[in-house]
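Colleague: Need a 3D model of the sequence below.
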Amino acid sequence: MKKIIQYAGLSLVILLVFSCKKQEIAVANPPEIVNVTIEMSTVKDTLEFLKDGKIIAKSPSDQGSFTLEAKVYVSGDHEKIQIRKKGTTEILATRSIRSNAYQQTIKCYYDGLNAYGNSVLLKIKGYAKTDVLELLIDGTVVGSGTNKEFPAGLSIGVNDGVDREIQIRKQGDSKVLYHKKLTSTEAVQKLNFYYEPGQLLDNIDIALPVNMENALFSASFTSTLDIFTGPADLVVHKGKGNITLFPPTTIRIPLPADGSFSQSVELLPPAAGESYSYKLVKRGTLIDLAYNTKDEFMPMRPESGFTTLPFAAGGCAIVVMTDSKVVTKTGPSTVKGTRINLEATDIAQYFK
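Modeller: This is a model prediction of the structure:
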C-alpha cells in the first residue's frame, strides 16, 4: 500500500513539472495589443494604413485633417505600419511601433507627392510691384502671386532633423531670386518680402520719426492705366467727415517717375476728430488728376485719386500704390461716371 502511495505521489510531481514547462513555452513571447492614434493630413488622395498587409485604418476622404484610431497586435520593438494611397500598392512611408507601450501616436502629412512625419505652417506676407512670382519648396512650385495677392499661409511637410528650402523666382524664369532655410523644429515660420524689378528684399530698415508723437510717410506709385499722363504728386489733406471735402495742407510729395519711393515726410498728429487723406494729382497742381480724361465716361467722380492716410504716432508707413478704373453707366447720379481708385498697401507692416 505504501509503494502505491509513493508511485502516485511521484506521478503527481512529474505531471506538475511538465505542466509548468508547457505553460512557460506557451507565453514566452505573447503578442501585445497596442492602441495606435494616427494624426494625419492629406491635400490629395485617400490614405490607407496597413499592418502585416492588412488595412487597419484609412482617411475618411481625400482632403483634410483627421485623427484615426486602430488596435493592432505587436510582438516586437521594430514592427512597422505602412502608408499608401488607396488603390495602389506603392508604400509611401512607414512608421515604427513597439510592444512596451499600450498607447502610441504616429503622424503623417501627405502633400500629394510625399508622406512626411509632420508639417509646419509658413506664414507669408509679400508684395510684388510687378511680375508674377512663384514660391517653391525644394524646387517644386507651391504658390504664386503678384501685388499683395499671395497665399497667407502654406502647410509644408517636414521630417525630423531634415531642413527644406524656400525659393522665390519670377514666373517663366528659372533664376532664383531668393532662398531661405525652412527648419523642421519650428511649428510656425515666416516669409516676408518686397519685390520690385532688380531687387527682392526680405528686410527693410523702418525709420522712426524724430518726434515720436509724429508719424513718417513715404510712397511709391506705378500706374496700370494707359490714360495716366504723369508725373504726379501726392497732396496731403486733413479734416473731418468726407475725405473728398478735406481742405488741402501745404504738404506735397513728388512721386518719382521710375516707381521708386519718395522722400519721407513727418506728419504732425491731426487734431481731435480729424484725419489725413491724400490725392494723386498732376505735378505742381492742387486738384488736377494726372490722367487724360477727355474720352472717359463723364462725370469724373469726385473721389477719384483720393484715399485715406492712416496715422499712427511714432510709426512709419511705407506705401506702395497702384491704380484702377471703375466705369458706372447706370444707376443714380451719385454713382454714375468714371472713378480712378488708388490701391495702397503699407509694406512696413511686413517688416516690423
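Colleague: C-alpha from now on. contacts and neighbour counts both.
Modeller: Fine.
Colleague: by contact count, what packs against the helix or strand hosting Gly126?
Modeller: Using DSSP states H and E, the element containing Gly126 is strand 118-137. Strand 118-137 is packed against strand 103-110, strand 140-147, strand 153-158, strand 164-170, strand 188-196, with contacts defined by 3 or more C-alpha pairs under 8 Å, 6 or more residues apart in numbering; DSSP states H and E.
Colleague: Please generate a structure for the following sequence too, so the two can be compared:
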Amino acid sequence: MKRATIKDVAAYAGVSFKTVSYVLNGGDKVSDKTRNAVLEAVRSLDYQPHRAARAMRTGQAFSIALVGYGQNDIPSYGNLADPAIALIVAAMAATAEARGYTLSLSNFTRSDLSAYERGLAQGQFDGGIFIPFANNPGALEPFLSSPLVVIDQPNLPNDVPVVCVDYRSGVREAVTHLAARGRRRIGFIGGPRDLNAYHNTERYGGYFDGLTTNGLTLDDALVVAADYSFEGARAVARALLTAKPDAIVAASDRMAIGALREAHALGLRVPEDLAIVGFDDLEAARYVDPPLTTVHHPLTDLGRHAAEMMLARIENRLPADQRRATLRTHLVVRASS
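Modeller: I've put the predicted structure just below:
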C-alpha cells in the first residue's frame, strides 16, 4: 500500500500542505476546526511524518517519555502486563503518533528518575508523562520547569498539568447500587493498605463514603487488601467470605474476577447469594459468568487526554486554566449484581 504523503493529508483535510506542516509542527494560529480536520486526516490516512528531517529542522526530538516514579514492589501492579495500564499507554501512543511523536517506554518501570533526567538533558525527549506508583510529589521537583504532565497526582502546584480520575465517586456509586438492591453487608477488596497512591486511597475513600451515605455500618472484617492480581484477590476473598458478606466491591476487575472464582469454588451463587462489582470495565468483565457489573474507568480517555495535554505543553499552547482535568466514572450494570 502506498504510503500517505503530506499532500494526501492536505487533500483529505481540504487545506494546503503548508497548513498541514504548520499544524504538525505545533503552530497555534489556526482554528480548532482546521486543526481537528488535519489531525483526523493524519489518523485516517495513517500518515507518518519523517521524524529525522523534522528533528533536524526544529531541534526537537519528537519523542515523549512515559515515566513511572515512586517505589513499586508489587509485581502485579504498575506494569505493561496490567491490562488497565496497557489501555492507557495504547491511547497515549496513538495520540502521539498522529502528531508525529513517538512514546518512549524505556523509563516506565524504573523508580530511579536519573535516566530520564539524563535523556531530557541530552535532548532525547521533548517532555514526559509521569505515572506515580506511589504518592511522591517531591520526586518531580527537578522536572517542573520542563514540559511534563502528571497522572493522578493532584497535590502539585497549580501550574503543573495534571489529569486525574474521580475514583471516589465511582466506588461510592457501586456501594449505593448494591445498597439500593437490598445488600447490607457490603465487603471491599482494596489495594495494599500501605500503597500510598491517589487511585488506591480514593477507592478506599469511596467505599467508606458509600457506607455512610447509605446508612451502613463499617465492619472491619468486611475490608481486606490484595495486590491487584487475580490470585491475590481470590486468596483474600476466601477469608472475607467467612464474614458472610452479601456483596463485594473490588478495586479492580481483576480482583473482582478473582473473588468471583472463589465464590464459585465455595458453591455460592452470584448474584443470588453474593453480588460482586468490579472497577475498570475491562473487556474480560463482559465475558465472565455471570458478566461483571463494574465501574467504567475511562482508561482510553485518560491516555488520550494526557497525551493531548503533553503535546499542547510542548507546543506552548496550554493555558493555565486548562492544566487540570478530572475524568468521570460511571457504573455499568451487568448480571453479577
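Colleague: TM-score for the pair, please.
Modeller: TM-score of the superposed chains, computed with TM-score structural alignment, normalised by the length of the second structure, equals 0.25; 146 aligned residues with a C-alpha RMSD of 6.9 Å.
Colleague: Distance to Leu47 of the first structure and mean neighbour count for the helices and strands packed on strand 118-137 of the first structure - can I get that in a markdown table?
Modeller: Formatted as a markdown table, those follow (distance: least, C-alpha to C-alpha, whole Å; neighbours: other C-alpha atoms under 10 Å):
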| stretch | distance to Leu47 of the first structure | mean neighbour count |
| --- | --- | --- |
| strand 103-110 | 9 | 18 |
| strand 140-147 | 21 | 16 |
| strand 153-158 | 16 | 18 |
| strand 164-170 | 24 | 18 |
| strand 188-196 | 25 | 16 |
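Colleague: got those strands as JSON lines, with distance to Lys325 of the first structure columns?
Modeller: JSON lines is the format used below for those (distance: least, C-alpha to C-alpha, whole Å):
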{"stretch": "strand 103-110", "distance to Lys325 of the first structure": "43"}
{"stretch": "strand 140-147", "distance to Lys325 of the first structure": "17"}
{"stretch": "strand 153-158", "distance to Lys325 of the first structure": "30"}
{"stretch": "strand 164-170", "distance to Lys325 of the first structure": "27"}
{"stretch": "strand 188-196", "distance to Lys325 of the first structure": "23"}
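Colleague: Thr328 of the first structure: which of these is closest?
Modeller: Smallest distance to Thr328 of the first structure across these (C-alpha to C-alpha): 25.2 Å, for strand 140-147.
Colleague: got the angle between that closest one and strand 164-170?
Modeller: Here strand 140-147 of the first structure runs at an angle of 50 degrees relative to strand 164-170 (axes from the mean of the first three to the mean of the last three C-alpha atoms, to 10 degrees).
Colleague: what packs against strand 140-147 of the first structure?
Modeller: Checking 3+ C-alpha pairs under 8 Å, 6+ apart, strand 140-147 of the first structure ends up next to strand 118-137.
Colleague: What segments of the stretch 151-300 of the second structure are strands?
Modeller: Using DSSP state E, counting those that start in this stretch, the strands assigned to the stretch 151-300 of the second structure run over residues 162-165, 186-190, 223-225, 247-250, 275-280, 293-296.
Colleague: which of those strands is buried the deepest?
Modeller: Highest mean neighbour count of the strands of the stretch 151-300 of the second structure: strand 247-250, a mean of 30 (counted as mean count of other C-alpha atoms under 10 Å).
Colleague: and stretch 23-42 of the first structure, how far apart are its ends?
Modeller: 47 Å (C-alpha to C-alpha, to the nearest Å).
Colleague: just the helices in the stretch 201-337 of the second structure please.
Modeller: 230-240, 253-265, 299-314 (DSSP state H, counting those that start in this stretch).
Colleague: Report the angle between the second one and strand 275-280.
Modeller: Taking the same axes, to 10 degrees, helix 253-265 of the second structure and strand 275-280 form an angle of 160 degrees between their directions.
Colleague: list the helices and strands the strand or helix carrying Ile318 of the first structure packs on?
Modeller: Taking DSSP H and E as the criterion, Ile318 of the first structure maps to strand 316-328. Strand 316-328 of the first structure sits against strand 215-221, strand 337-346, with contacts defined as 3+ C-alpha pairs under 8 Å, 6+ apart.
Colleague: Select, out of the ones you listed, the one closest to Ile56 of the first structure.
Modeller: Minimum separation from Ile56 of the first structure across those (C-alpha to C-alpha) falls at strand 337-346, 51.0 Å.
Colleague: Show me what the closest one is packed up against.
Modeller: Packing partners of strand 337-346 of the first structure (3+ C-alpha pairs under 8 Å, 6+ apart): strand 306-309, strand 316-328.
Colleague: Pick the most deeply packed of the helices of the stretch 201-337 of the second structure.
Modeller: helix 253-265 (a mean of 23).
Colleague: Can I get the helices and strands packed on strand 337-346 of the first structure in JSON lines including mean neighbour count and distance to Ser155 of the first structure?
Modeller: Supplementary listing: these in JSON lines, determined by neighbours: other C-alpha atoms under 10 Å; distance: least, C-alpha to C-alpha, whole Å:
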{"stretch": "strand 306-309", "mean neighbour count": "19", "distance to Ser155 of the first structure": "35"}
{"stretch": "strand 316-328", "mean neighbour count": "18", "distance to Ser155 of the first structure": "28"}
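Colleague: would TSV of these with distance to Ser275 of the first structure be doable?
Modeller: As requested, those are exported to TSV (distance: least, C-alpha to C-alpha, whole Å):
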stretch	distance to Ser275 of the first structure
strand 306-309	8
strand 316-328	15
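Colleague: ok, which stretches of the stretch 51-200 of the second structure are helices?
Modeller: So, for the stretch 51-200 of the second structure - with DSSP H, counting those that start in this stretch - the helices run 51-58, 83-98, 114-121, 167-180, 198-213.
Colleague: now for the helices and strands packed on strand 316-328 of the first structure, which one comes closest to Ala115 of the first structure?
Modeller: Nearest of those (C-alpha to C-alpha): strand 337-346, 37.6 Å.
Colleague: picking up where we left off before, compare the helices and strands packed on strand 337-346 of the first structure and report which one is nearest to Lys180 of the first structure.
Modeller: strand 316-328 (24.3 Å).
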